[in-house]
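Colleague: Okay, here's the prediction I keep looking at, along with the sequence it came from:
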Amino acid sequence: MTSRVRIGVQLQPQHSPDYALIRDAVRRAEDIGVDIAFNWDHFYPLSGDPDGAHFECWTMLGAWAEQTERIEFGPLVTCNSYRNPELLADMARTVDHISGGRVILGIGSGWFERDYTEYGYEFGTAGSRLDALGEALDRIDSRMAQLNPPPTRKIPVLVGGGGERKTLRHVAAHADIWHSFVDVETYRRKAAILAEHCAAVDRDPSAIERSAELKGRKNIDDVLRFADDITAEGVSLLTYAVSGPDYDLSTLERLVAWRDAREG
């Protein structure tokens, strides 16, 4: 597990009627020193006007590959249900090459029912979607090994979620990064369960980078206090989300300064 703390931003692709606003935001994020820029994989806004402006995930990531130079980037997270796993592997490999090896493949089982019904995907159940995710991760691994040319690096796989019976088992088997939405006590409990799943597949749990969402904090002091507490538990990737059309990065600037002060 890496010891250096990294700062991520999720640029939620909603309520931005002009893509130029998102392009400006990802460039500003890179300029202030953010390590990773994420978007998300939905078709409609998740907050505010449910029919507000919105853009698609992977075509945007292809643009980010050319519009940025240093930062890593990817979906937080792509929905396994929306694309054939072999196609998704090929898409990620292609964006990896366009960017010179900076894409992260964040993936989850999906949950937003409107996406499914409006776009014609079978919603199923939470259990069936998680089972499909496990099958897809195997297929993605297999396809990555067959692609010509191969990826420029082993593309990091980020799995989001904290389901103790299935999701954390998928994390143990496939993930390079585990992304969670937790407080400190919940993180400790779920990390112990993840360690049990890792033991079952003979994997060192310290090989999986730990990522946490900085959300629901009232002010920057609360954000930084939580950042101190959760990184003390071994979490090394912290992500803060902002929405359009303004994409206010002031909190990210404080987080980058906090990161740099830690490093001395």
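Modeller: Yes, it's here.
Colleague: C-alpha from now on. contacts and neighbour counts both.
Modeller: OK.
Colleague: Pull the contacting residues for residue 27.
Modeller: 67-68 (C-alpha atoms under 8 Å, 6 or more residues apart in numbering).
Colleague: State the distance from it to residue 55.
Modeller: From residue 27 across to residue 55, the span is 17 Å (C-alpha to C-alpha, to the nearest Å).
Colleague: which stretches of the protein form helices?
Modeller: 19-32, 57-67, 85-99, 113-119, 126-146, 167-174, 184-200, 220-231, 250-263 (DSSP state H).
Colleague: Second structure for comparison follows:
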Amino acid sequence: MTSVQNRPVRIGVQIAPQHAPYAVIRDTVAQLEDLGVDILFNWDHFFPLSGERNGLHFESWTMLGAWAEQTSRVEFGSLVNCNSYRNANLQADMARTLDRISGGRFIFGTGAGWFERDYDEYGYEFGTAGSRIAALGEALPVITDRWSQLNPPPTRPIPILIGGGGVKKTLRIVAQHADIWHSFSSPTVLAEKREILRRHGEAVGRDVSEIEISTELRGRNEATAEELLALGTTMFTLGLSGPHHDIASVRRWLAWRDSVTS
């Protein structure tokens, strides 16, 4: 079986930066790269999203700098960066720096933000879902423009991954700016949203077949994954969280990846 547009099927693993000492996270990064995972992600929050509310937790971008040095093959990034926390030009410069440190393996995953505790405790204005999405749409052209001005520039056009599935605003931003679109869609929902994305693409003058589709594997089996593959998904993600990272599920999905691309 081949994927749509001959894109390779890829497995991305999100290592949640919670409930584990950093030494454990670092060892898991090494294990996963050795196993053959294609992409490693963390997330951009300040507190755990599950388990002990005030449990161990680490910041995203500084961790990604360590991963850029530690790894040599995998692509990596945040699933996803929160646009609200940082000036757009600063985000661009940090992304370019990670791209350079890693030799061109950084993926700029970004989104509008949603976890109110992050905003309240760190002093950011939470606003509304609409204002946060609008801010993301305003930031992305600034970010890409800043990439063109930096010295040295990025080593490659840094891939922009946008997470979210809102049909009126988020998918329009995806159509305008994304190289990768990430969601948690079931096959039925993905089919519906692909059509909505296509219409947004027509409205903004973009062939959205250029956009790679990424979908979460949580709770899925191989049959469902093959349905998602048939609908155009070629990046499949799964998550690990501390205190112990059980990589058995990663081995399973790597075996599936290899079976559908052989």
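Modeller: Arrived safely, thanks for sending. Since this is a predicted model, take the numbers as computed values, not measurements.
Colleague: Just give the TM-score of the two.
Modeller: TM-score for the superposed chains, counting by TM-score structural alignment, normalised by the length of structure 2: 0.97, backed by 258 aligned residues with a C-alpha RMSD of 0.8 Å.
Colleague: picking that back up, can I get the helices of structure 1 in TSV including distance to residue 10 of structure 1?
Modeller: Listed next are those as TSV, based on distance: least, C-alpha to C-alpha, whole Å:
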stretch	distance to residue 10 of structure 1
helix 19-32	10
helix 57-67	12
helix 85-99	18
helix 113-119	19
helix 126-146	22
helix 167-174	21
helix 184-200	21
helix 220-231	15
helix 250-263	10
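Colleague: how about these, which one is nearest residue 159 of structure 1?
Modeller: For those, the distance to residue 159 of structure 1 is smallest for helix 167-174, at 6.0 Å, taking C-alpha to C-alpha.
Colleague: in structure 2, which strand has the most residues?
Modeller: When structure 2 is scanned for its longest strand (criterion: DSSP state E), the result is strand 233-240.
Colleague: In structure 1, what range does that strand match?
Modeller: Matched against structure 1 by TM-score structural alignment, strand 233-240 of structure 2 falls on residues 235-242.
Colleague: what do you get for stretch 45-60 of structure 2?
Modeller: Counting by TM-score structural alignment, stretch 45-60 of structure 2 lines up with residues 42-57 of structure 1.
Colleague: now stretch 104-119 of structure 2
Modeller: Across structure 1, the stretch matching stretch 104-119 of structure 2 (TM-score structural alignment) is residues 101-116.
Colleague: What are the buried residues along the matching stretch?
Modeller: For stretch 101-116 of structure 1, the neighbour count (16 or more other C-alpha atoms under 10 Å) marks 101-111, 115-116 as buried.
Colleague: What are the contacting residues of it?
Modeller: With C-alpha under 8 Å, 6+ apart as the contact definition, stretch 101-116 of structure 1 has outside contacts at 42-44, 65, 70-81, 92, 95-96, 121-123, 126, 129-130, 132-133, 151-153, 155-161.
Colleague: Which of those are buried? Put it as a PyMOL command.
Modeller: Selecting only the buried entries of these in PyMOL, with 16+ other C-alpha under 10 Å as the criterion:
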select buried, resi 42+43+44+65+71+72+73+74+75+76+77+78+79+80+81+92+95+96+123+129+130+133+151+155+156+157+158+159+160+161
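Colleague: rewinding a little: most packed of the helices of structure 1?
Modeller: By mean neighbour count, with neighbours taken as mean count of other C-alpha atoms under 10 Å, helix 167-174 ranks first of the helices of structure 1 at a mean of 23.
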